[in-house]
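Undergrad: how does the following fold in three dimensions:
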Amino acid sequence: MPAPTRQPSTIRSMLDPELLEHITARRAELDEREEQLARQLAEVRAE
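TA: Here you go, the predicted structure:
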């Protein structure tokens, strides 16, 4: 009978609530920066 498989530590880490909160906050920062860059690009293209 094969040994039970264990989740890799990376997957266990990704399920950590504190890490998920950090990822969510960082994603929000990146989304905001993306919007800023899109606006700047539109301004440059309009010049």
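Undergrad: only C-alpha atoms from now on, for both contacts and neighbour counts.
TA: Noted.
Undergrad: how about the helices in this structure?
TA: Per DSSP state H, the chain carries helices over the ranges 9-14, 17-46.
Undergrad: got these as TSV, with mean neighbour count columns?
TA: Formatted as TSV, these follow (neighbours: other Cα atoms under 10 Å):
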stretch	mean neighbour count
helix 9-14	10
helix 17-46	11
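Undergrad: to compare against the first, here's the next sequence to fold:
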Amino acid sequence: MISLGAIVATQAATSWPGKTVVMGIAALGIVVAALGRLIQDRKIRQVANG
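TA: The predicted model follows:
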């Protein structure tokens, strides 16, 4: 079963404005994930250092 999100993303990607938006959201997601990981690492180090 294909997820609704994938269908919407594919539809949006066929139009240029939609493609830009999808790429922007994807980039934002990657940045947020990276920041979240960094913050998590710092918290773990703080706990480890006590």
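Undergrad: TM-score of the superposition?
TA: TM-score for the superposed pair, counting by TM-score structural alignment, normalised by the length of the first structure: 0.64. Supporting figures: 38 aligned residues with a Cα RMSD of 1.8 Å.
Undergrad: and Leu39 of the second structure, what's its match in the first structure?
TA: Actually, residue 39 of the second structure is Ile rather than Leu. Counting by TM-score structural alignment, Ile39 of the second structure corresponds to Gln40 in the first structure.
Undergrad: quick one: contacts for Leu35 of the second structure?
TA: Leu35 of the second structure makes no contacts at all, as judged by Cα atoms under 8 Å, 6 or more residues apart in numbering.
Undergrad: just to revisit the earlier point, distance of the match of Ile39 of the second structure from Ala25 of the first structure?
TA: As defined by Cα to Cα, to the nearest Å, Gln40 of the first structure lies at a distance of 23 Å from Ala25 of the first structure.
Undergrad: again, but for Asp31 of the first structure
TA: 10 Å.
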